[in-house]
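Colleague: Sequence below, structure please.
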Amino acid sequence: MSGLKLPQRLRMDGARAAWAQMSPALRAEAAQVLAAAGREVRLSAAGLTDFDSSALSLLLSAARQCREQGAVLKLDDAPDKLRELARVYGVAELLWGSSPAASA
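Modeller: This is a model prediction of the structure:
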């Protein structure tokens, strides 16, 4: 798999452009995963260091897009601050299921 990655910076001012780039890549990755009889589309957040709540919106959109194609988004290496932000906004379970630490 190609190993999709989030950008280093993901803030409100660049979220729309980031989604415009990420959406087709996610769609293509999901198609490849499903063609290979897999279900998980992996997205690395290891490089994400500068972000705000718009990152959560982008991730929720990515998860929804994968679900619509019959795949599951798995977010790898999420920074602790992103996990905490998701918890504060009440969306952590939507991104990591009931055990966020399990996907670290």
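Colleague: C-alpha only now, for contacts and for neighbours.
Modeller: OK.
Colleague: ok, residue 70 to residue 60 distance?
Modeller: Separation of residue 70 from residue 60 (C-alpha to C-alpha, to the nearest Å): 15 Å.
Colleague: I have a second one here; can you model it like the first so I can compare?
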Amino acid sequence: MLLLPATLTVAEARDTLRMLRQGLRAQEGETLVVDAGALQRFDSSALAVLIECHRLARAWGKRFEVRHLPPKLRELAGLYGVAALVPDGAAAPGVQSGAA
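Modeller: Prediction:
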């Protein structure tokens, strides 16, 4: 599981994505997991980073899951119509949210 930083705005997006990309490559298993529990300050760039992680996971034939997504970021994803691209896995361990 990879951890998002406490702050993820446009200023941190490029470096955060680089770090996540390297970590996602090293993650084993069928699901790539990112933990957003530490995320306190963010803007829409955080969604862009998570959507790119989702894209990478799909390209590598894996599922993507975000745990502990802050409610405000979940609302923002819904407002932008991209909530399905940042599936929240916090409902229960081992349960894939948003799976069809």
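Colleague: TM-score, when you put one on top of the other?
Modeller: Put the two chains on top of each other and the TM-score (TM-score structural alignment, normalised by the length of structure 2) is 0.84; 92 aligned residues with a C-alpha RMSD of 1.8 Å.
Colleague: More neighbours: which of residue 70 and residue 60 of structure 1?
Modeller: Applying other C-alpha atoms under 10 Å to residue 70 of structure 1 and residue 60 shows that residue 60 carries more neighbours, namely 17 against 13.
Colleague: What lines up with that one in structure 2?
Modeller: With TM-score structural alignment as the criterion, residue 60 of structure 1 lines up with residue 51 in structure 2.
Colleague: Surely its match touches residue 87?
Modeller: No. The criterion here is C-alpha atoms under 8 Å, and residue 51 of structure 2 misses it with residue 87 at 10.2 Å.
Colleague: Next, show the common contact partners of these two.
Modeller: Between them, residue 51 of structure 2 and residue 87 share no contacting residue under C-alpha atoms under 8 Å, 6 or more residues apart in numbering.
Colleague: all strands of structure 1, in order?
Modeller: Counting by DSSP state E, structure 1 has strands at residues 4-5, 9-10, 40-44, 50-51, 72-76.
Colleague: For residue 88 of structure 1, find the nearest of those.
Modeller: Residue 88 of structure 1 lies closest, by C-alpha to C-alpha, to one member of those: strand 50-51, at 14.8 Å.
Colleague: so who does the residue nearest the centre of structure 2 touch?
Modeller: Residue closest to the mean C-alpha point of structure 2, counted by C-alpha atoms, centre = their mean, is residue 50 at 3.9 Å. Shown in contact with residue 50 of structure 2 (C-alpha under 8 Å, 6+ apart): 85, 86.
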